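# below is the sequence, then the predicted model.
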Amino acid sequence: MSTPRDLLITAMDLAAGRPVERGDLSLALAGGELIDLLDAQVITLDGDHIVPNDRRAVDDRLLDEAASSLPRQAPYESVDGWLWRRGRDLSAAYLAALEAEGQLTRQRDRRWMIFQPSHTVLVDSPARRRAANRWASDEPLLAALAAAAGIGDKPTGESPSVADDAVATVLAAVHDAVRGLEAERQRRALDEAAFDNIWRGE
């Protein structure tokens, strides 16, 4: 399994305690992909730009897809640019992958069958146990990405420190992107409120 998959499984396991914004989660998943690609030495960072190394296969379809999408000649893509491009609807892609692999199942809820005939739930699997173990052990990378996405009880600003400069660069970019997304949500909410007030004549 991969860090993004572990992050999504953790988010689903903890969703009842604190709902997670899909956009925040998608940005964190994209950051998790970069961290795994760094760890596999598929990429390096030159400042805040992503430099692909010699092409090598990654034993994960979505990670391999991510590596294949990177520009291989200068000017290279920035970490921030990657998060916004790759992160678009990435949580849906990982959900679909988990379901296709049998990590999720659809469960019928008879009480609300008219409105929502089924919903996805995690199955008890080695992948789920692995993610739970990483979370329980406060593994720094998973904890930092989770904090950025608002998963768990830690506020977004509380992120464990890491020793690797490239990983720290990615984590900082994820936090900045999530804050930027929240600022955009607030701006849109204010614009919508102002528009509603105009229609009410206030």
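All right, it came through fine. Numbering: from 1, shown residues only.

# every contact and neighbour count from this point should use C-alpha atoms.
Fine.

# and Leu63, what does it touch?
33, 37 (C-alpha atoms under 8 Å, 6 or more residues apart in numbering).

# the host helix or strand of it: what's the following helix or strand?
In this structure, Leu63 sits in helix 61-68 according to DSSP states H and E. Moving toward the C-terminus from helix 61-68, the next helix or strand (DSSP H and E) is helix 79-86.

# list the helices and strands that following helix packs on?
Applying 3 or more C-alpha pairs under 8 Å, 6 or more residues apart in numbering; DSSP states H and E, one finds that helix 79-86 contacts helix 22-39, helix 165-200.

# let's see that with 10 Å instead.
Judged by 3 or more C-alpha pairs under 10 Å, 6 or more residues apart in numbering; DSSP states H and E, helix 79-86 is in contact with helix 22-39, strand 49-52, helix 165-200.

# excluding chain neighbours, what is closest to the residue most central in space within the chain?
Geometric centre of the chain, nearest residue: Leu29, 2.3 Å, by C-alpha atoms, centre = their mean. Nearest residue to Leu29, sequence neighbours excluded (C-alpha to C-alpha, 6 or more residues apart in numbering): Pro4, at 4.9 Å.

# who's in contact with that neighbour?
Contacts for Pro4 were tallied using C-alpha atoms under 10 Å, 6 or more residues apart in numbering; they are 10, 25-26, 28-36, 62-63, 90-91, 94, 142, 145.

# another structure for you, compare them:
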Amino acid sequence: MTTARDLFIITMDREPDRPVGQGDLSLALAGAEVIDLLAGEVLVLDGDRIVPTKPPATEDRLLGEAASELVGEAPYERVEDWLWRRGRDLSAAYQSDLEQAGQLTRQRRGRLPFGPDRMELVDSPARSRAMHRWAADEPVLVALAAVVGIRAEQEETDDTPAVDDEAVTTVLVAVHDAVMELEAVRQRRAIENSAFANIWRGA
């Protein structure tokens, strides 16, 4: 399992009644992939640019796919640009992959035969591993979850675990900034749509 998969599982487990924004989660998942590839020494950061160093040694399909999409020539790609490019619909890709692996199941809401389905986690070693990392206050997982609005209990006591790796911190900052930018876009569109609706009502 990877940090991205663990993050997806945490979002499903911790906030069952308030879905995390899919765009926010996709950006965070893309950041989690970079962090795992950093840990595997598949890449290094030169400032905020991603520099591939060697092929990945991973059996995880999506992480291998991420590694294959790295820009391999100078001036290389900035972390922020990677998040937006790789993050497009990434949460849907992880959901589909986990569903195919039998780690997610669809549960129908209500009594109507064509009612909306809801995805639910299956008890599995993958879920246990993710929850173990969460219970251990693993700094990177806690930080990524916080970006998408999931707060760990220790954050309420100002005892949030620190991330002491400069490259990982660079990625986390980029994820935070990208999520904030996405929220700003949402707010701007909401204002524009509201103004447009007011024009029609006043016509």
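In hand now; what should we look at? This structure is a prediction, so every number in the text was calculated from the model and none was measured.

# of the contacts of Pro4 of structure 1, grab the buried ones for PyMOL.
In PyMOL, this line selects whichever of the contacts of Pro4 of structure 1 come out buried by 16 or more other C-alpha atoms under 10 Å:
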select buried, resi 10+25+26+28+29+30+31+32+33+34+35+36+62+63+90+91+94+142+145
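
# which parts of the helix holding Leu63 of structure 1 are buried?
Those would be 62-64, 66-67, for helix 61-68 of structure 1 by 16+ other C-alpha under 10 Å.

# and what of stretch 103-116 of structure 1?
So stretch 103-116 of structure 1, judged by 16+ other C-alpha under 10 Å, has buried residues 103-104.

# how far does that stretch stretch from start to finish?
21 Å (C-alpha to C-alpha, to the nearest Å).

# same deal with stretch 142-156 of structure 2?
Distance across stretch 142-156 of structure 2, first residue to last, is 13 Å (C-alpha to C-alpha).

# chain center to it: distance?
Centre-to-centre, stretch 142-156 of structure 2 and its host chain are 13 Å apart (C-alpha atoms, centre = their mean, to the nearest Å).

# now Val168 of structure 2: closest residue in space, sequence neighbours ignored.
In this structure, Val168 of structure 2 finds its nearest non-sequential neighbour in Ile35, 6.1 Å apart by C-alpha to C-alpha, 6+ apart.

# was I right about the one you found contacting Leu43?
Yes. Counting by C-alpha atoms under 10 Å, Leu43 is a contact partner of Ile35 of structure 2 at 9.3 Å.

# what does Ser161 of structure 1 align to in structure 2?
Using TM-score structural alignment, the partner of Ser161 of structure 1 in structure 2 is Ala162.

# quick one: contacts for that match?
137-140, 142-143, 169.

# distance check, Ser118 of structure 1 against Arg108 of structure 1.
Plainly put, Ser118 of structure 1 is 4 Å away from Arg108 of structure 1 if you go by C-alpha to C-alpha.

# before we move on, back to that, superpose on structure 2 and give me the mean offset of the helix holding Leu63 of structure 1.
By mean C-alpha distance after the TM-score superposition for structure 1, the fitted helix 61-68 of structure 1 averages 0.4 Å away from its aligned residues in structure 2.

# what angle do that helix and helix 22-39 make?
With axes from the mean of the first three to the mean of the last three C-alpha atoms, to 10 degrees applied, the angle from helix 61-68 of structure 1 to helix 22-39 works out at 70 degrees.

# follow-up on the earlier one: check contacts around the residue nearest to Val168 of structure 2.
2-4, 29, 41, 43-44, 140, 167-172.
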